[in-house]
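> how would this look folded up:
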Amino acid sequence: MAKVAFVGLGVMGYPMAGHLAAKGHSVTVYNRTAAKAEAWVAEHGGASAPTPAEAARGAEIVFSCVGNDDDLRGVTTGAGGVFETLAPGAILVDNTTASAAVARELSEAARARGARFIDAPVSGGQAGAENGVLTVMCGGEEEAYARAEPVILAFARACRLMGPAGSGQLTKMVNQITIAGLLQGLSEALSFARKAGLDGEAVLEVISKGAAGSWQMENRGKTMLADAFDFGFAVDWMRKDLAICLGEADRNGAALPVTALVDQFYKEVQGMGGGRWDTSSLIRRLTK
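Below you'll find the model as predicted:
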């Protein structure tokens, strides 16, 4: 069992930290809104701290899960951040979906302190976090990863080291590029089925067992047909992630024409008031 800290108790971080406590780890939490940290302690035990630095004091592993690159810098290298107290030999595991550049930056900052950094973005959404079945893609050094992996598995069903610092974030970009294309294809397919006069649920039942099958089809197809989107991974978050993907593509020369187009489709959904709808709400554009 490890002494750990968890910085950021949003819809993902709150249950992830809970799984760490349930597995017997000693957990100290920090959240920008202190009341949420107090609620977490009331539910799971452990302790809360007034700053990321105080949460990280004495921790063997510090987890962070915040909004974006700037938020991440704020809780790590900013005033009162994790790096003020991160001990030599400790590991910072960042579960934020952020840029590969900030991952490399924080890896160097950790190394300068004699600590280590792992970028470890997750896939599986709020339900995956609540059920402890996330997929975690990691970038960092093998020795640090080997120490962190058993602890990460408290909230994950799959975890893999993909390469050096930044590789986890790059893999998450691949994940989001894939999902964007899948959801647009599924939206068009289900809209076509409706226009063709087919029973949408019957169509899903048949084609999900063949080559067209996917997690998105199995888990979002019926809710898309039901026009239900008040759950899941928000469009606002997806656009943030796709901006990271498109920015990285500008740097590495990858062509992402479909991703760029779907990003604009999500912008339309935001204009419809759907910023907090699930990403499967792409179909709304075709049925409005």
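
> switch to C-alpha atoms for all contacts and neighbour counts from now on
OK.

> Residue 130: how many residues sit nearby?
19 (other Cα atoms under 10 Å).

> wait, isn't it in contact with residue 16?
Yes - proximity of residue 130 to residue 16 meets the contact threshold set by Cα atoms under 8 Å, at 7.0 Å.

> Verify the contact between residue 190 and residue 227 for me.
No - look at residue 190 against residue 227 with Cα under 8 Å: they stay out of range, at 11.5 Å.

> Could you check which of these two has the larger neighbour count?
Neighbour tally, residue 190 and residue 227, criterion other Cα under 10 Å: the higher count belongs to residue 190, 23 against 14.

> Identify each buried residue in stretch 267-282, please.
Across stretch 267-282, burial judged by 16 or more other Cα atoms under 10 Å covers 267-270, 274-282.

> residues contacting the closest residue to residue 193 other than its chain neighbours?
Leaving aside its sequence neighbours, residue 193 sits nearest to residue 200 (Cα to Cα, 6 or more residues apart in numbering; 6.2 Å). By Cα atoms under 8 Å, 6 or more residues apart in numbering, residue 200 lies in contact with 190, 193, 194, 225.

> any idea how far residue 235 is from residue 249?
Residue 249 is 21 Å from residue 235, where distance means Cα to Cα, to the nearest Å.

> how about this one, so we can line them up?
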Amino acid sequence: MDRERIGFIGTGVMGSSMARNLMRAGYPVSVYTRTKKKAQALLDAGACWASSPAELSKEADVVISIVGYPKDVEEIYLGAAGVLSVKKGGAVIDMTTSSPALAKKIFAAAKEKGVDALDAPVSGGDIGARDASLAIMVGGEKEAFERYRDIFAAVGKNVRYFGAAGSGQFVKMSNQIAIASNMLGVAEAMAYAKKSGLDAEAVQQTIAAGAAGSWSLTNLAPKMLAGDWSPGFFIKHFLKDMRIAIESAEEMGLDLPGLKLSKKLYDELSVRGMDDCGTQAIFRWYTEK
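Next up, the predicted model:
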């Protein structure tokens, strides 16, 4: 059976692995990114290059994007020379963590063009992207989700449909809210263990196997203790997500003090010039006074 031709926009820390996994699953893939050299490894592996989102969309059955910010998503899909200016039929799937309101706007614009639109943000970081084990949270029409389920299966393991357009983004905000407070807890636990004079690595291994266990404690606490600030997920993007979550919560009349505290501490790291560090660099707030 012929696979859909995929147009993939965004080949950063996660996008490059996701595009590669689609190629491994047998999908023909074309890529676009603002800096072509960032896509060179994919081009060497057999991906085709497109010089713009509009060019990419002309030949693609399905356009997938995972980029940095909602403004980038809006430009890609709704800009004068964006995907929906030329897309006829097929589907667009935005996997960026973005605004639920923007997801609804893209869905409406795509509907007018006869194009399926799904918002499908992901969780799992660089490891999940590499291993095709991402959690994928999908909003849009159920029929479209079922139609492109095999595409999701090529990049993720925990794939779930949640409802109308914007639903995927609401779920991702719930995910980021949970991570925000958890990251503080993990960093504080490791800082406490070190300050107590304990073998912090042994503490991490022990408590990760108990009730305190979490993905961040298992995967990011060892990086904290090793002083490894390389990004699986950038602080600058996490700050963007927290801003969206806070704004969305306020629109619903919900106060989230834990999320606001986490954002405040990450804002301080941003001021120190740590935007391009991984989120585990919150540990430095506790150890570099």
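
> So after superposing, what's the score?
TM-score of the superposed chains, computed with TM-score structural alignment, normalised by the length of structure 1, equals 0.94; 286 aligned residues with a Cα RMSD of 1.5 Å.

> before we move on, the earlier item: please check the contacts of residue 200 of structure 1 and keep the buried ones.
Buried among the contacts of residue 200 of structure 1 by 16+ other Cα under 10 Å: 190, 193, 225.

> wait, the last one sits on residue 188?
No - under the contact definition of Cα under 8 Å, residue 225 of structure 1 does not touch residue 188, with a separation of 11.7 Å.

> Tell me the spacing between the residue nearest to residue 113 of structure 2 when sequence neighbours are not counted and residue 284 of structure 2.
Once flanking residues are discounted, residue 113 of structure 2 sits nearest to residue 88: 6.7 Å by Cα to Cα, 6+ apart. Relative to residue 284 of structure 2, residue 88 of structure 2 is positioned 49 Å away (Cα to Cα).

> distance from the longest strand belonging to structure 1 to structure 2 after superposition?
If you go by DSSP state E, structure 1 has its longest strand at strand 156-163. Following the fit onto structure 2, the mean deviation recorded for strand 156-163 of structure 1 is 1.2 Å by mean Cα distance after the TM-score superposition for structure 1.

> which stretches of the stretch 151-288 of structure 1 form helices?
Taking DSSP state H, counting those that start in this stretch as the criterion, the stretch 151-288 of structure 1 carries its helices at 167-195, 200-207, 215-225, 235-252, 257-271, 284-287.

> buried stuff in the fourth one?
It refers to helix 235-252 of structure 1. Neighbour-count burial for helix 235-252 of structure 1 [16+ other Cα under 10 Å]: 235, 236, 237, 238, 239, 241, 242, 243, 244, 245, 246, 248.

> now the residues you listed as a markdown table including distance to residue 20 of structure 1?
Below are those laid out as a markdown table (distance: Cα to Cα, whole Å):
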| residue | distance to residue 20 of structure 1 |
| --- | --- |
| 235 | 28 |
| 236 | 28 |
| 237 | 25 |
| 238 | 26 |
| 239 | 29 |
| 241 | 26 |
| 242 | 29 |
| 243 | 31 |
| 244 | 29 |
| 245 | 30 |
| 246 | 34 |
| 248 | 32 |
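
> Quickly check those for the two that are furthest apart.
235 and 248 (19.9 Å; Cα to Cα).

> most centrally placed residue in structure 1?
residue 122 (4.2 Å; Cα atoms, centre = their mean).

> show me what contacts that residue?
Residues near residue 122 of structure 1 by Cα under 8 Å, 6+ apart: 95, 96, 97, 134, 135, 136, 137, 172.

> lining up those with structure 2, which overlap?
On the basis of both residues aligned by TM-score structural alignment, their matches' Cα atoms under 8 Å, what survives of these in structure 2 is 95, 96, 97, 134, 135, 136, 137, 172.

> Show the buried residues in these.
95, 96, 97, 134, 135, 136, 137, 172.

> All the strands of the stretch 1-150 of structure 1, residue numbers only.
Remark: strands assigned in the stretch 1-150 of structure 1 by DSSP state E, counting those that start in this stretch are 3-7, 26-30, 47-48, 61-64, 91-94, 116-119, 122-123, 134-139.

> Export these as a markdown table, with columns for distance to residue 231 of structure 1.
Output for the strands of the stretch 1-150 of structure 1, formatted as a markdown table (distance: least, Cα to Cα, whole Å):
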| stretch | distance to residue 231 of structure 1 |
| --- | --- |
| strand 3-7 | 24 |
| strand 26-30 | 25 |
| strand 47-48 | 28 |
| strand 61-64 | 23 |
| strand 91-94 | 24 |
| strand 116-119 | 26 |
| strand 122-123 | 16 |
| strand 134-139 | 17 |
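
> out of the ones you listed, nearest to residue 107 of structure 1?
Nearest to residue 107 of structure 1 among the strands of the stretch 1-150 of structure 1 is strand 116-119; the distance by Cα to Cα comes to 4.9 Å.

> average distance between that closest one and structure 2?
Mean deviation for strand 116-119 of structure 1: 0.6 Å (mean Cα distance after the TM-score superposition for structure 1).

> Residue most distant from the centroid, structure 2?
Most remote from the centre of structure 2, using Cα atoms, centre = their mean: residue 197, at 36.6 Å.

> That one and residue 191 of structure 2: what is the separation?
For residue 197 of structure 2, the distance to residue 191 of structure 2 - Cα to Cα - is 10 Å.

> now swap in residue 164 of structure 2 and tell me
42 Å.

> ditto for residue 102 of structure 2
Taken as Cα to Cα, the span from residue 102 of structure 2 to residue 191 of structure 2 is 39 Å.

> show me the contacts for residue 161 of structure 2.
Neighbours of residue 161 of structure 2 in contact, by Cα under 8 Å, 6+ apart: 137, 138, 139, 142, 145, 168.

> Same question for residue 22 of structure 2.
Contacts of residue 22 of structure 2 (Cα under 8 Å, 6+ apart): 28, 29, 151, 154, 155.

> any chance of the buried ones among the kept ones among the contacts of residue 122 of structure 1 in JSON lines, plus distance to residue 78 of structure 1?
Below are these laid out as JSON lines (distance: Cα to Cα, whole Å):
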{"residue": "95", "distance to residue 78 of structure 1": "18"}
{"residue": "96", "distance to residue 78 of structure 1": "16"}
{"residue": "97", "distance to residue 78 of structure 1": "19"}
{"residue": "134", "distance to residue 78 of structure 1": "29"}
{"residue": "135", "distance to residue 78 of structure 1": "29"}
{"residue": "136", "distance to residue 78 of structure 1": "26"}
{"residue": "137", "distance to residue 78 of structure 1": "25"}
{"residue": "172", "distance to residue 78 of structure 1": "25"}
